[in-house]
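In: Predicted structure and sequence below. I'll ask about it afterward.
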Amino acid sequence: MTHLPKIELHLHLEGAAPPAFIRGLAKEKHVDISGIFDERGDYSYTDFWDFLRVYEAATSVLQTPEDYARLTAAVLAESAANDVIYCETFLSPDFCGGRDLGAWREYLHAIREAADRAEAQDGITLRGIVTPIRHFGPDKAREVALCAAETAGDWIVGFGIGGDEKAGKPKDFAWSFDMAREAGLRLTAHAGEWGGPESVRDALRDLRVERIGHGVRAIEDLALVDELAEAGVVLEVCPGSNIALGLYPDWRRHPIGQFHDRGVKVTVSTDDPPFFHTTMRNEYDRLSKAFDWDDGVFRAINATAAGAAFCDEATRARLQKRLEP
């Protein structure tokens, strides 16, 4: 089952950068970021907030559209090697051109060209979800939303929000989400990871999203779990990420099994895979062992992901065909 074709809906492009790639780029640019790696050369952090610091330090060496093109190629090669056929990645104009629309278009062009090459070579399709960084504040998020609205279309298909969930409230970002919605973008939001169940309720009510990134803390409010199931809200669950960051002690005690049993639509993603020493194959393998899930369960999860993907209907139909046994 680890070799099944897979759909991934929750992947941060910079967070998927292999450490060796970032080290190589830092060396080329004569930037010293040695402090963010351990003795084995892996990313090193102590908790979620330190992870954000290390993430932003690693991202600091990605300085040009060409850097992002090379990053995209490296990330998609790894995803394709894990049998991923379709991926939605979070992209932030904060990192790609400092929220300047002209610069953002240049970065986007480079990323898309690299994605097109990967699709021709490995058959993996990539689409972008524009994502402001929550702890950068609502004003910068408005600038990001403008970049998103101006480039919405067949490739930029969604709008979300990432970063520190404890910074502000979802309603602080409602203007940005309204702008993205009016531009025709589909909506998701990180919630229910470091914020409790109320953060999921807030995102659904104040941002009117159709998917939730993570959402796992909803399990602490079973009435909310039932509401998610009834409303058909899709959770972009990243079990390996949650376990690596200490939200749950092990795979068996991760709530994805409970969500699945209670009829909530769950999907499986890696979030920032090299940071959490995981891959899509690893996620499937560990979930299979923890919950005794067979091919049938994973096929159903991928069917859910295909239905929840923000792509156009022609792309969705093509994915559904590739998912058939």
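Out: In hand now; what should we look at? Just so you know, these numbers come straight off a predicted model, no measurement behind them.
In: okay, CA-based contacts and neighbour counts for the rest of this
Out: OK.
In: Please enumerate the helices of the stretch 201-325 of the chain.
Out: Here the stretch 201-325 of the chain has its helices, by DSSP state H, counting those that start in this stretch, at 222-231, 239-244, 256-261, 280-291, 295-308, 313-323.
In: Out of the ones you listed, which one sits most buried?
Out: helix 239-244 (a mean of 22; mean count of other Cα atoms under 10 Å).
In: which residues sit against that helix?
Out: 193, 248-251, 254, 256, 268-273, 276, 278, 283 (Cα atoms under 8 Å, 6 or more residues apart in numbering).
In: could you redo the last one with a cut-off of 10 Å?
Out: Under the criterion Cα atoms under 10 Å, 6 or more residues apart in numbering, residues 47-48, 193-194, 214, 216, 245-251, 253-256, 268-273, 275-280, 282-283, 286-287 lie in contact with helix 239-244.
In: Could you tell me which of those residues count as buried?
Out: For these, a neighbour count by 16 or more other Cα atoms under 10 Å gives the buried set as 48, 193-194, 214, 216, 245, 247-248, 251, 254-256, 268-273, 275-276, 278-280, 283, 286-287.
In: what about stretch 230-248, distance to the chain center?
Out: Distance of stretch 230-248 from its chain centroid, counting by Cα atoms, centre = their mean, to the nearest Å, is 11 Å.
In: What of stretch 136-148?
Out: Distance, stretch centre to chain centre, for stretch 136-148: 18 Å (Cα atoms, centre = their mean).
In: try stretch 125-145
Out: 13 Å.
In: That stretch spans what distance, first to last residue?
Out: Terminal residues of stretch 125-145 are spaced 24 Å apart (Cα to Cα, to the nearest Å).
In: Use this one as the comparison:
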Amino acid sequence: MSWKDTPKVELHLHHEGAAPPAFIRQLAHEKKVDLSGVFNDDGSYAFRDFVHFLSVYEAATSVLKTPEDYARLTTAVLEECAANGVIYAESFISPDFCGGRDVEAWKEYLHAIQEAATKAEADHGIVLKGIVTCIRHFGGEWAKETALCAAETKGDFITGFGMGGDENQFTQGTFKWAYDCAREAGLQLTTHAGEWGGPESIRQALDDLKVERLGHGVQVIEDAALMQRVIDEGVTLEVCPGSNVVLGVYPSIDAHPIKRLRDAGVKVTVSTDDPPFFHTTMTREYEMLEQAFGWGQDDFTALNLVAAEAAFCDTATKTKIKKRLEAV
């Protein structure tokens, strides 16, 4: 079965990481930027492992210099999402890349992104919300500035605060001030944990940052007591199976714990993370999960309803999303 047109909700999508390689190459050509080493011979992104992926990601991102660049990026990303049936998406957007954490510059970038998102909603029926994201390996002080940018722009579009980057750098608690600031501003919270840092990184995220969702979070499967805590507290996992396999967290989709987590009662959702880097789309994720676990329409509708309920948006938007999902 083709899952291309099935309505989907995606909660874990990095804005720059979703940039089609052709878009980045075109922008580099226009700006006369040398991106040697960023692409394979076939035009796809080239990286060896997770740490190298981060450096390639930042090199590709380096051509995104202006609000207009981000408007074009947003259009390209949302067109691709909508072509794969996504009706609602949340993307991680970082003031580190959009104005260097200067609040006024950040607002200019944000305005451009939001304008492009509004047009994409009118053209393709896809709703986008933004999660302001600090970069873990940049450290706690820069995260404070990022949180202030988030607090200043919290509203209908900016609804959440999160953290990406190298999970092996610092502890979750290093970023407590930033998360407290975002929480006080009324933003909902997520963080990358349990992709590389093991169950302990998840425990830190829950104890120190008090997040509602976990980016990846799959390594919770290694700690039965912690998994029960995640279930009891209703924490939702933003699971990215294809990403986990490409980066070597798990050797194959068959070995991925998403089914075991779901069967145990953990709230799991499905996302692509950085889709062109990992040679995936939301359609491809569904195809792999169908093949590995025999999941069908009822399973995917249920997963999407979990995602809609966990989405960082207002009740009216959630209701509209759920109606579109339930109509299938």
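Out: Arrived safely, thanks for sending. Just so you know, these numbers come straight off a predicted model, no measurement behind them.
In: Which of the contacts of helix 239-244 of structure 1 fall within strands?
Out: When these are checked against strands (DSSP state E), the matches are 214, 268.
In: ranges for the strands of structure 1?
Out: Under DSSP E, structure 1 gives strands at 6-12, 84-91, 125-130, 156-159, 186-191, 211-214, 234-237, 265-268.
In: The fourth one aligns to what range in structure 2?
Out: To tie it back to what came earlier, the one meant is strand 156-159 of structure 1. With TM-score structural alignment applied, strand 156-159 of structure 1 matches the range 158-161 in structure 2.
In: do the same with the longest one
Out: Mapped onto structure 2 with TM-score structural alignment as the criterion, strand 84-91 of structure 1 occupies residues 86-93.
In: after superposition, how close is the match of strand 156-159 of structure 1 to structure 1?
Out: Taken over the aligned residues, the distance from stretch 158-161 of structure 2 to structure 1 averages 0.2 Å (mean Cα distance after the TM-score superposition for structure 1).
In: Quick one: distance of that stretch to the chain centre.
Out: 12 Å.
In: cool, and stretch 264-275 of structure 2?
Out: Its chain's C-alpha centre and that of stretch 264-275 of structure 2 lie 10 Å apart, by Cα atoms, centre = their mean.
In: what stretch of structure 1 does it fall on?
Out: Using TM-score structural alignment, the residues of structure 1 aligned to stretch 264-275 of structure 2 are 262-273.
In: Which helix runs longest in structure 1?
Out: Across structure 1, the longest stretch assigned as helix under DSSP state H is helix 101-122.
In: other SSEs contacting that one?
Out: If contacts are counted by 3 or more Cα pairs under 10 Å, 6 or more residues apart in numbering; DSSP states H and E, helix 101-122 of structure 1 sits against helix 65-81, strand 84-91, strand 125-130, helix 138-151.
In: can you list the ones you listed in JSON lines and add mean neighbour count and distance to residue 222 of structure 1?
Out: Putting these into JSON lines (neighbours: other Cα atoms under 10 Å; distance: least, Cα to Cα, whole Å) gives the following:
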{"stretch": "helix 65-81", "mean neighbour count": "20", "distance to residue 222 of structure 1": "34"}
{"stretch": "strand 84-91", "mean neighbour count": "24", "distance to residue 222 of structure 1": "29"}
{"stretch": "strand 125-130", "mean neighbour count": "25", "distance to residue 222 of structure 1": "30"}
{"stretch": "helix 138-151", "mean neighbour count": "22", "distance to residue 222 of structure 1": "31"}
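In: Format those as JSON lines; extra columns: distance to residue 163 of structure 1.
Out: Formatted as JSON lines, these follow (distance: least, Cα to Cα, whole Å):
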{"stretch": "helix 65-81", "distance to residue 163 of structure 1": "20"}
{"stretch": "strand 84-91", "distance to residue 163 of structure 1": "11"}
{"stretch": "strand 125-130", "distance to residue 163 of structure 1": "13"}
{"stretch": "helix 138-151", "distance to residue 163 of structure 1": "12"}
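In: Out of those, the one nearest residue 16 of structure 1 is which?
Out: Of all those, helix 65-81 sits nearest to residue 16 of structure 1, with 6.1 Å by Cα to Cα.
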